[in-house]
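> sequence first, then the predicted structure, then my questions.
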Amino acid sequence: MEQKVTVVAIEGEHVLVQGRRASACGKCVGKSSCSTMGSWVERVAELRVRNSLQADVGDEIVLDVPDGLLLSLAFQLYGLPMLAFVVTGVVVRSIAVAAGWPQADALAAVAGFVAVLACYALIHRRVSSGRTRLDVRMVRVERPQAYSQSSN
C-alpha cells in the first residue's frame, strides 16, 4: 500500500512525516457525507522514516507500506491482547475452580484484564525502546511547485 505524507522535520538520517491515516473507505464517492466510523474526523499520523531519498521539510513523499506489516501490526495490537485475555482467563478460572475459590469468573475476568494491560505495556516498552522495526520505505519525493521552480 502506498501512502502520501509530508515531511515535517529532519532528525539525522531520518525524517518525521505526517499524513492523513488511510481508511478502508478512503476512496469512496460518498466519503464527504458519510458518518461511518467517524470519517468526518481527520486522522493524522506521524511516523519516523529513514531519509533514503534526501527529502527536505515541506516535501511530499510517497511511502510504501508492505501489506504484511499492516497485518503484523494489527495482530500485535488486537490479536495478542485478545489471546492474552482469553488464555489468562481460562487458566485463572480453572485454577480458581480447582482450588475452590469463590467468584472464579470474576477472578478470571480481572486476571484477563490485567493480562491485556500487561500486553499493551510490553508493546509500548518495545516501541519506545526502538526495538520495533517498521519496513516502511520512501518510494519518491514530490517537491512543492514553488520549490522546484525556484531551484531551476
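Sure, I can see it. Numbers count the residues shown, from 1 in each chain.

> from now on I want contacts and neighbour counts done on CA atoms only, so please keep to that.
Will do.

> from Ala24, how far out is the closest residue to Asp67 other than its chain neighbours?
Leaving aside its chain neighbours, Asp67 sits nearest to Met1 (6.4 Å; criterion: C-alpha to C-alpha, 6 or more residues apart in numbering). To Ala24, Met1 is 12 Å away according to C-alpha to C-alpha, to the nearest Å.

> the two - which one has more neighbours?
Between Met1 and Ala24, counted using other C-alpha atoms under 10 Å, Met1 has the larger neighbour count: 9 against 6.

> that one contacts Gly68, correct?
No: look at Met1 against Gly68 with C-alpha atoms under 8 Å: they stay out of range, at 10.0 Å.

> looking at this, Leu71 is in a strand?
No: assigned with DSSP: H, G, I helix; E, B strand; the rest coil, Leu71 falls outside any strand and is helix.

> any idea how far Leu77 is from it?
According to C-alpha to C-alpha, Leu71 stands 10 Å off from Leu77.

> which of the two has more neighbours?
Leu77 (14 against 11).

> measure how buried the residue lying closest to Leu63 once chain neighbours are set aside is and give me the count.
Spatially, and ignoring its direct neighbours in sequence, Leu63 is nearest to Met138 (4.6 Å; C-alpha to C-alpha, 6+ apart). Neighbour count for Met138, taken as other C-alpha under 10 Å: 20.

> second structure follows, compare the two:
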Amino acid sequence: MEQAVIVVDVANGEALVRGQRATACGSCAGKSSCSTLGSWVERFAEMRVANPLGAKVGDEVTIEVPDGEFLRAALRLYGAPMLGFFAAGFFVRAMAFSLEAASPELWAALGALAGMAGVFMWLRLAEKERMSGARIVHIRSHAVNIEVRAL
C-alpha cells in the first residue's frame, strides 16, 4: 500500500510523516464522508518510517507499507479486541453462574465490554510509533524554503 504524506520531522535515518488517513476505497467518490462524522473531522495520522532517500522536513513523499504489515495491523486492531470481548464475556459469565450471581447475562455483557476496553488500552500502551517495514520510496516534491528579511 502506498500513501502520499508530508515529512514533519527527521532524525536518525527516520522520518516522522503526517498524512490524511486513507479509506479502504481510494477511488470511491464518497470516501470523504465514510467516517462517522464525515468531513467535519480532519483524519490525520502520524508515524515513523525509514528515510533511505534523505527526505527533509516539509517534503511531500510517498511511503510504502508492506501488505503483510498492513494485515497484521488490521488483525491487531480488529481481531484482538474481538477476542478480548468474547473471552472476557465467557469468563465473567462462567464466574457469575458459579457464584450464583443475579442476572449472569448482565455480568457477561459488562465483562465483555471491559475485556474489549482492556485490550484497546493494552494495544494503545503497547503500540509502537514506528511501523516496521514502512519506508519512503519517492520524494514527490521538495519543501520550498522562503527567506523573509525585515525591511
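Right, received. Where do you want to start? Values in this document were obtained by computation on a predicted structure and should not be read as measured data.

> superposing both, give me the TM-score.
TM-score of the superposed chains, computed with TM-score structural alignment, normalised by the length of the second structure, equals 0.80; 143 aligned residues with a C-alpha RMSD of 2.4 Å.

> now do the buried residues in the longest strand along the first structure.
Longest strand in the first structure by number of residues (criterion: DSSP state E): strand 2-11. Neighbour-count burial for strand 2-11 of the first structure, counted by 16 or more other C-alpha atoms under 10 Å, picks out Lys4, Val5, Thr6, Val7, Val8, Ala9, Ile10.

> whereabouts in the second structure does it align?
Alignment of strand 2-11 of the first structure against the second structure: residues 2-11, by TM-score structural alignment.

> helices of the first structure, start to end?
Under the criterion DSSP state H, the first structure contains helices at 67-74, 80-99, 104-128, 145-150.

> next, the buried residues of the longest one.
For helix 104-128 of the first structure, a neighbour-count test (16+ other C-alpha under 10 Å) marks 104-105, 107-109, 111-116, 119-120, 123 as buried.

> which among the residues you listed gets closest to Leu53 of the first structure?
The closest of the buried residues of helix 104-128 of the first structure to Leu53 of the first structure turns out to be Ile123 (C-alpha to C-alpha; 30.0 Å).

> from Met82 of the second structure, how far off is the most centrally placed residue in the second structure?
Central residue of the second structure (C-alpha atoms, centre = their mean): Ala45, 7.1 Å from the mean position. Distance, Ala45 of the second structure to Met82 of the second structure, by C-alpha to C-alpha: 23 Å.

> which residues are in contact with Leu47 of the first structure?
By C-alpha atoms under 8 Å, 6 or more residues apart in numbering, the contact set of Leu47 of the first structure is Leu16, Val17, Gln18.

> please convert these to TSV, extending it with neighbour count.
Shown next, in TSV, are those (neighbours: other C-alpha atoms under 10 Å):
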residue	neighbour count
Leu16	18
Val17	23
Gln18	18
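
> just the ones in strands from these, please.
Leu16, Val17, Gln18.

> so how far is Gln145 of the first structure from the first one?
According to C-alpha to C-alpha, Leu16 of the first structure stands 21 Å off from Gln145 of the first structure.

> list the contacts of Pro66 of the second structure.
Met1, Gly133, Ala134.

> no wait, Val7 of the second structure
Contact analysis of Val7 of the second structure by C-alpha under 8 Å, 6+ apart lists Ala15, Leu16, Val17, Arg18, Ala55, Lys56, Val57, Gly58, Asp59, Glu60, Val61.

> name the nearest residue to it, sequence neighbours excluded.
Excluding the flanking residues, the one nearest Val7 of the second structure by C-alpha to C-alpha, 6+ apart is Val17, at 4.4 Å.
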